[in-house]
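Enquirer: the sequence and its predicted three-dimensional model are supplied below.
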Amino acid sequence: MQKQIEQQSLTINFFMTFIVAISGIIVYFLTNIQALLLDGFFSFISFLSAIIGIYISRISHRKTARYPHGLHFLEPLYAIFKSILILLLLLLALINASETALQYFLAGEGEVLDVGPILPYTFFVVSLCFALSFYNHYQNKKIHGLSTILAAEAKGSLIDGLQSLGAGLAFALLYVIPIKGPLGFLHYTGDFFVTAISVICLISEPIKMFHQAFIELSHGLALDQEITEPIDDLILKHFQDLLPHVNYEIIKIGMSVKVKIYIEHEQTEILAETLAIRTPFLKELQQTYSNAHVEMIYT
């Protein structure tokens, strides 16, 4: 069920991001504004990643001789590569826009920005991106925030929408700024300032995405309360009488959740009782997280 929700959501992402990407690229060719190229190719990356995400979502649960618990590591790996692509795109757009601004300030050469179709484009794209981000977040919340892929897509759509909104509002100011006035240089260099501000405001998001995905890929402990609280409640329900002698850790890798339960080695009676509780605990745990595993460890 959880995988079905993830795959349905990614299919919606596939179609929506394709529309947004095509819109951005078309408007870029009409205006030749670098910030819109950033916007269009950002959406194009989201479109391509949706295709990859659908494929990973379909195969990550498969078990092999080498990976008996499945290929769930592909999900944080996907988020890592997507965050790197976003960072590279932001930096490349900033470099390209800087070249145009330097050419104007140093040589006095440049072309007046054509902002004709900016406002209708901005309204259309921002509406789609924000709606898609909310949809991804809502769908992920339905499965307790378990999907690393949907979390990455929600953040990517939000970044795309904010970048489009910032660019649209900034370029809209050019409608009221006289080209012969003291701020007239913005008609030639506004592209650079919008791109620079967008990069500064948005660059932290792919870094956060990378950090979270790396924690998952390196088997770091899950700290997200939306994921851990249901498990904490189940631990308390099943192991309440044994908690002074039992510790546990929660590790999330993609949509796979592993609960490691540590038992004191010398307490053989506690070990036997814990092993007896393991089956009903795992059964109830898998009702919430279908790809959950329990590992018992001596200490």
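Expert: Right, received. Where do you want to start? Not measured: the values here are computed from a predicted model.
Enquirer: from here on, contacts and neighbour counts on C-alpha atoms
Expert: OK.
Enquirer: and the helices in this structure?
Expert: For the chain, applying DSSP state H gives helices covering 2-31, 34-59, 74-107, 118-142, 148-172, 186-202, 204-217, 225-239, 268-288.
Enquirer: nearest to N247, of those helices?
Expert: helix 225-239 (9.9 Å; Cα to Cα).
Enquirer: what's the angle between the closest one and helix 118-142?
Expert: 10 degrees (axes from the mean of the first three to the mean of the last three Cα atoms, to 10 degrees).
Enquirer: packing partners for helix 225-239?
Expert: In terms of contacts (3 or more Cα pairs under 8 Å, 6 or more residues apart in numbering; DSSP states H and E), helix 225-239 is packed against helix 268-288.
Enquirer: next up, a second structure to put side by side with the first:
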Amino acid sequence: MQEKKESNALLIGAAANIFMAVLAWFTVYYSNSEAILLDGNYSFIMFLGVLVALKIVAVRANRTKTFPFGKFYYESLYGFIKGLMILGVLIMSVTTAVIRITFYFTGYLDNIPMLIPEPILHYALICAVICYIVSFYYFQQNRKFTNKSILLRTEQKSAFVDGTLSLGIGFGVFLFSRGGEIGFIPYLADSFFVLVLASMLIKEPLTIIRESIIELAGGALQDDAKRKEFETIITLNMPETLKIENIFISKNGSKYIIFIYISTDELVYNKKDIITARTNITNILSKNHPYLSINIIPDGHINV
């Protein structure tokens, strides 16, 4: 059920991205805006990324001899690559803006096509609305999965970045249309706003990359609220004869991996207590987290 809903959400995002990419390429022809070209290319990259995400949803739970625990790391790897792609688009946007500004102030105006504002303004408003709607839709869908889908979270942030870039470009063109053709405005209106927006949005891809690297490396769960939720459930369902020494929770894509280290004051461990604890914890957590690996590790001998 989760896979189907996740796939449906991603399909809606794919349709929105390819529509915005085509719209951007048409707008570039009539507007001379390199910022719009980059925005359109960004949307096309997002479209290709969604296609990859759909494939990951279909195969991540499949177990093979090579991957006996499933292919959930594909989700983390996808988030890492997508974060790099978003970062690359922002760097390209900044580089293009800096080149245009440099050309202007060094007197090479012939290398900078004058902007035509009307097509840019229409494009920016349409795409900003679409992106924010899609981003909110991804956010709402991921909430239904208790925010555990790295695919939807990555796409949600991508759509937000794209929408903010479009909105900023539109705002810059609005000022251009109000300011007329005075000074640098006809040449550099979108360039300055690209620089401002890139500085505001740079945190998004860096966060995606950081979280993905931690997951790929098997690091500790970074979601503090989720970690506390798991620890509370584990503590409440542990028999009095077993003492929790430590709890390590990791996440790889949508799969959670939990190690519970226990001790006892008894001479030996009661195997039945350990099995009962693991069963109860699994039953509770699996209601909202279908992909789980729970390991209870005692320090000593078990009474069978």
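Expert: Now that the structure is in, tell me what you want to look at. On a predicted model such as this, the values are computed, not experimentally measured, just so you know.
Enquirer: and the helices of the first structure, which is most packed in?
Expert: helix 148-172 (a mean of 23; mean count of other Cα atoms under 10 Å).
Enquirer: where in the second structure does that helix fall?
Expert: Across the second structure, the stretch matching helix 148-172 of the first structure (TM-score structural alignment) is residues 150-174.
Enquirer: for the matching stretch, give me the average deviation versus the first structure.
Expert: Compared with the first structure after fitting, stretch 150-174 of the second structure deviates on average by 0.5 Å (mean Cα distance after the TM-score superposition for the first structure).
Enquirer: contacting residues for E226 of the first structure?
Expert: Residues counted as contacts of E226 of the first structure (Cα atoms under 8 Å, 6 or more residues apart in numbering) are H144, G145.
Enquirer: out of everything not next to it in sequence, what's closest to F41 of the first structure?
Expert: A21 (6.5 Å; Cα to Cα, 6 or more residues apart in numbering).
Enquirer: can I get the helices of the first structure in a markdown table including distance to Y262 of the first structure?
Expert: As requested, the helices of the first structure are exported to a markdown table (distance: least, Cα to Cα, whole Å):
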| stretch | distance to Y262 of the first structure |
| --- | --- |
| helix 2-31 | 28 |
| helix 34-59 | 31 |
| helix 74-107 | 26 |
| helix 118-142 | 30 |
| helix 148-172 | 27 |
| helix 186-202 | 41 |
| helix 204-217 | 21 |
| helix 225-239 | 12 |
| helix 268-288 | 10 |
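Enquirer: what lies in contact with stretch 173-192 of the first structure?
Expert: 33-35, 94, 97-98, 100-101, 104, 110-113, 115, 170-171.
Enquirer: go with 7 Å
Expert: Here stretch 173-192 of the first structure makes contact (Cα atoms under 7 Å, 6 or more residues apart in numbering) with I33, Q34, A35, A97, S98, A101, G110, E111, V112, L113.
Enquirer: distance of the first one relative to G156 of the first structure?
Expert: Note on I33 of the first structure: its distance to G156 of the first structure, by Cα to Cα, to the nearest Å, is 22 Å.
Enquirer: now swap in F192 of the first structure and tell me
Expert: 22 Å.
Enquirer: which position in the second structure pairs with F81 of the first structure?
Expert: Under the alignment (TM-score structural alignment), F81 of the first structure pairs with I81 of the second structure.
Enquirer: out of everything not next to it in sequence, what's closest to that match?
Expert: Using Cα to Cα, 6+ apart, the closest residue to I81 of the second structure is I209 (7.8 Å).
Enquirer: quick check, the one you found in contact with G83.
Expert: Yes: contact criterion Cα atoms under 7 Å: I209 of the second structure and G83 qualify, at 5.2 Å.
Enquirer: now flag whichever of the contacts of stretch 173-192 of the first structure is closest to H219 of the first structure.
Expert: Looking across the contacts of stretch 173-192 of the first structure and measuring by Cα to Cα, the closest to H219 of the first structure is A35, at 37.7 Å.
Enquirer: contacts only, for the closest one.
Expert: When contacts are counted by Cα under 7 Å, 6+ apart, A35 of the first structure touches A167, D191, V194, T195.
Enquirer: 8 Å - rerun?
Expert: Counting by Cα under 8 Å, 6+ apart, A35 of the first structure makes contact with A93, A97, A167, D191, F192, V194, T195.
Enquirer: I197 of the first structure versus that one, what's the distance?
Expert: Using Cα to Cα, A35 of the first structure is found at 11 Å from I197 of the first structure.
Enquirer: just L243 of the first structure next, same as before
Expert: 51 Å.
Enquirer: now the spatially most central residue of the second structure: closest residue in space, sequence neighbours ignored.
Expert: What sits nearest the mean C-alpha location of the second structure, by Cα atoms, centre = their mean, is T154, with 1.4 Å. Using Cα to Cα, 6+ apart and skipping residues adjacent in sequence, the residue nearest T154 of the second structure is G79, 6.2 Å away.
Enquirer: that neighbour: what's it in contact with?
Expert: I150, L151, T154, I208, I209, S212.
Enquirer: tell me the two of these that are most distant?
Expert: Once Cα to Cα is applied, the contacts of G79 of the second structure give L151 and I209 as the farthest pair, at 12.9 Å.
Enquirer: circling back: F145 of the second structure versus the match of F81 of the first structure, what's the distance?
Expert: Separation of I81 of the second structure from F145 of the second structure (Cα to Cα) stands at 23 Å.
Enquirer: nearest to E269 of the first structure, of the contacts of stretch 173-192 of the first structure?
Expert: A35 (66.4 Å).
Enquirer: average offset of stretch 126-135 of the first structure relative to the second structure?
Expert: Mean for stretch 126-135 of the first structure is 0.6 Å (mean Cα distance after the TM-score superposition for the first structure).
Enquirer: same question for stretch 189-201 of the first structure.
Expert: Taken over the aligned residues, the distance from stretch 189-201 of the first structure to the second structure averages 1.9 Å (mean Cα distance after the TM-score superposition for the first structure).
Enquirer: so what's the gap between stretch 142-156 of the first structure and the chain middle?
Expert: Relative to its chain's centre, stretch 142-156 of the first structure lies at 7 Å (Cα atoms, centre = their mean, to the nearest Å).
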